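*Asks:* Using only what follows, build the 3D model:
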Amino acid sequence: MAAPPAPLPSELDDGSDLRSLLERVEEGLTAFLARERGRQEAVTPHEADPARAVAELVRSGGKRIRPRFLLSGYLAAGGTPGERPVRAAMALELLHTAALLHDDVMDDAALRRSVRTAHTWHADLHRARGWRGEPRRYGESMAVLAGDLAWAYADHLIADLSPEVSREWFELKTELIAGQAMDVAASAAALADAELARRIAVLKSGRYTVHRPLVLGALLAGRADLASGFAGYGDALGEAFQLRDDLIDAFGDPEAAGKPTGADARAGRTTLLTALAVRREPRSPGWVSAARTAPPDRGRAGATAHAAVEARIAALLARARQCLADAPLSPEWRRRLAVTAAAAVYRDR
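*Replies:* Next up, the predicted model:
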């Protein structure tokens, strides 16, 4: 199995300029969500249930990797600290929150960031109070509404920044939905296709996690000329980021990950890891949709696929670094983004 290059940073490379902006994003999210929750609670408690779910998921933590890349793109493009990039970074984190709330319903996930998911919490509340109807349906409905609300918050925060940012934002959202739809359909059809898995990874994670956030940051700084270099770096790194997620789900430590692992195999999800394992051992039960309750197969097929995915991650990281070398960036930002790339793909959660 391929080992990551050494030494690797244990944290993403945050200079004081980036740390300061990220702190403003956290403060802004806390204040905005408290204000929205209070405004809705003033009418009726149940009106505030979706706002409460959004605030609790944001407060539970997360890597904030999308805001980090947006702000990195902004600073690398010569932007100076201000309100516009902070609002855009807040919007991106809230869009990610919307996606997670919906993901957890689609995946029937019980935990997210080591706490109960919104739909399970609301289902338990329904049972405890003896309300009418199905607890599961109630919980899922409230989580979907919370996701919709987080999406509305995101659109509100990014509105009126600039026509160029609006167009990029639209592309980001449509690609995210397209990737999710492909993922759901491929899982239902039990398709173990490596090229399809790559396309899903690029759309579902690659562009939404790295490529589009970086370009949004560059556009906010008035540097549309950086879009091409950021696109190449972002697509390669974003795909590698998703592949690491796939490996963590299959072979990671649930405690470190903050959620149960093995969900991809149980759901018959189309990932490069599963596609390569099935190609190696077509009847390997841990990787096909018929074995949705089985843990991932960690035998020969799984080990071979694991090594192949690690090699793909290393190749994608090298490609991302080459795109940085070719981009019109300062040496300092080439270095910082290269360090960030390594930290983003060699992680355990």
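
*Asks:* Only C-alpha atoms from now on, for both contacts and neighbour counts.
*Replies:* Noted.

*Asks:* The residue lying closest to residue 261 once chain neighbours are set aside and residue 281, how far apart?
*Replies:* Nearest residue to residue 261, sequence neighbours excluded (Cα to Cα, 6 or more residues apart in numbering): residue 249, at 4.6 Å. As judged by Cα to Cα, to the nearest Å, residue 249 and residue 281 stand 20 Å apart.

*Asks:* When those two are compared, which one has more neighbours?
*Replies:* Set side by side, residue 249 and residue 281 show unequal neighbour counts under other Cα atoms under 10 Å, the larger going to residue 249 at 22 against 14.

*Asks:* Who are the contact partners of that one?
*Replies:* Remark: with contacts taken as Cα atoms under 8 Å, 6 or more residues apart in numbering, residue 249 is in contact with 260, 261, 262, 263, 264.

*Asks:* Do I have it right that residue 53 meets residue 117?
*Replies:* No. Judged on Cα atoms under 8 Å, residue 53 makes no contact with residue 117 at a distance of 9.0 Å.

*Asks:* Enumerate the positions of stretch 54-65 that are buried.
*Replies:* For stretch 54-65, burial by neighbour count (16 or more other Cα atoms under 10 Å) applies to 54, 55, 57, 58, 64, 65.

*Asks:* err, stretch 187-201, not the other one
*Replies:* For stretch 187-201, the buried set under the neighbour-count rule, 16+ other Cα under 10 Å, comprises 187, 190, 191, 192, 193, 194, 196, 197, 198, 199, 200, 201.

*Asks:* Could you also give me the structure for this second sequence? I'd like to compare it with the first:
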Amino acid sequence: MTSSHMSPVSFVRPMIDTELAAFVASRRPLLLKIGAELEPVLAALDTMINGGKRLRPTFCYWGWRGAGGREEPGLYTAAAALELLQACALIHDDVIDNSDTRRGRPAMHRRLAALHRDSGWHGDSEQFGRGAAILLGDLCLAWCEDMYQSSALPPEALAAGRVPFDLMRTEVMAGQYLDLVEQARGADTVDAALRVMRFKSAKYTVEQPLHLGAALAGRHAELASAYTAYGIPLGVAFQLRDDVLGVFGDPEETGKPAGDDLREGKRTVLVAETLRRAGRADAEEFRRLLGDPDLGPEEVAWMRSLIADSGALEACEARIADYVADATRALENDAIADDARSALADLIVAATARKH
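*Replies:* A predicted model of the protein is given here:
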């Protein structure tokens, strides 16, 4: 049980950090034996996995506790494997979006492009950075599998966890593809944005980690519906909040320049609501600017004003509140152990609180 002064994330994080550091350290000699050139790649990976909220391992842990699981070192190893999956997803996502930064630092492909440039190597530095980042993301995906399988949980528990563990990897890749398709189509409907959000974020961030925890504890069949009723609305609310912060958030908090989601042309619910509510001329101008990587501060300010003045921001806040209410009601299910129910309630606040 969490102590009164410790959040559910803070309670889990030290063990996850320890497991990740130990796993990467165990793989380091193998990579360096292959070639000393891999040292800067390992350094880049260390930087990547040392940041982040650790939400997916946290939901896995409390999914386990909600299923009656007790302290078990192997559980932390299996849960920490989700951070390597997250590293893969973020590295690839930044390549796809051509993002410059991640968590306040250069995105992985930018960092590896700088390695090429600073080393004076032949060829195009940006192309090298993208290729190297894709390979590092692939390595993280492979290591995610290795780390899960190497955890000290009983074989029958790991086998039971296979269904959600494998499914979440498929869903997040499929959700990423849907995101690409919707951007290519220029889709700007709320329904299209919500479908991407469900698979790329909600199921991957909250629902499937909870299912994994329940499966590892041997109670997936009993708790699957309760965890879905909680996980999907919370996962959508979390992504809606992230989308709001992507436009209105403090760069010191988000680690990205203000309005970066607008420069990247992300087809979010916030954007869809704006286009639906704005007048025709404003909507056309908004569409014209959306996705322009060279948007200046004045253009970003105008787009933000339109989002707010059209009522789109208020509509997204209302959606977040509704989804939070749905997730909160789902915790009334007595099948979830009491101490986990309290932690999962705290996680609703942690995942959706305003930070702007």
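
*Asks:* Would you mind reporting the TM-score between them?
*Replies:* Comparison of the two superposed chains (TM-score structural alignment, normalised by the length of structure 1) gives a TM-score of 0.90, and 335 aligned residues with a Cα RMSD of 2.1 Å.

*Asks:* before we move on, the earlier item: same check for the contacts of residue 249 of structure 1, but in structure 2.
*Replies:* For the contacts of residue 249 of structure 1, the contacts that are reproduced in structure 2, applying both residues aligned by TM-score structural alignment, their matches' Cα atoms under 8 Å, are 261, 262, 263, 264.

*Asks:* Which of the residues you listed are buried? Put it as a ChimeraX command.
*Replies:* Restricted to buried positions by 16+ other Cα under 10 Å, the ChimeraX selection for these reads:
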select :261,262,263,264
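
*Asks:* Can you tell me the element residue 196 of structure 2 falls in?
*Replies:* Take DSSP states H and E as the rule and residue 196 of structure 2 turns out to sit in helix 190-197.

*Asks:* Give me the mean distance between the helix or strand just after that helix and structure 1.
*Replies:* Following helix 190-197 of structure 2 in sequence order, the next helix or strand is helix 208-216 (DSSP H and E). Following superposition, helix 208-216 of structure 2 is found to deviate from structure 1 by 0.7 Å on average (mean Cα distance after the TM-score superposition for structure 1).

*Asks:* how far does helix 208-216 of structure 2 sit from the chain's center?
*Replies:* How far helix 208-216 of structure 2 lies from its chain's middle: 17 Å, per Cα atoms, centre = their mean, to the nearest Å.

*Asks:* on contacts alone, who are the packing partners of it?
*Replies:* The elements that helix 208-216 of structure 2 packs onto, with contact taken as 3 or more Cα pairs under 8 Å, 6 or more residues apart in numbering; DSSP states H and E, are helix 55-66, helix 155-185, helix 220-248.

*Asks:* mind checking which of those is nearest residue 112 of structure 2?
*Replies:* Of all these, it is helix 155-185 that lies closest to residue 112 of structure 2, at 22.8 Å by Cα to Cα.

*Asks:* now the closest one against helix 190-197, angle please.
*Replies:* For helix 155-185 of structure 2 and helix 190-197, the angle between their directions (axes from the mean of the first three to the mean of the last three Cα atoms, to 10 degrees) works out to 140 degrees.

*Asks:* now helix 155-185 of structure 2 and helix 220-248, what's the angle there?
*Replies:* Taking the same axes, to 10 degrees, helix 155-185 of structure 2 and helix 220-248 form an angle of 40 degrees between their directions.

*Asks:* So which bits of helix 155-185 of structure 2 are buried?
*Replies:* The neighbour-count check on helix 155-185 of structure 2 (16+ other Cα under 10 Å) flags 157-158, 160-162, 164-165, 168-169, 171-172, 175-176, 178-180, 182-183 as buried.

*Asks:* excluding its backbone neighbours, what's nearest residue 162 of structure 1?
*Replies:* For residue 162 of structure 1, the spatially nearest residue (Cα to Cα, 6+ apart) is residue 220, at 7.9 Å.

*Asks:* I'd like to know how many residues surround the one you found.
*Replies:* Residue 220 of structure 1 is surrounded by 24 other residues when neighbours are defined as other Cα under 10 Å.

*Asks:* I appreciate the help and will end here.
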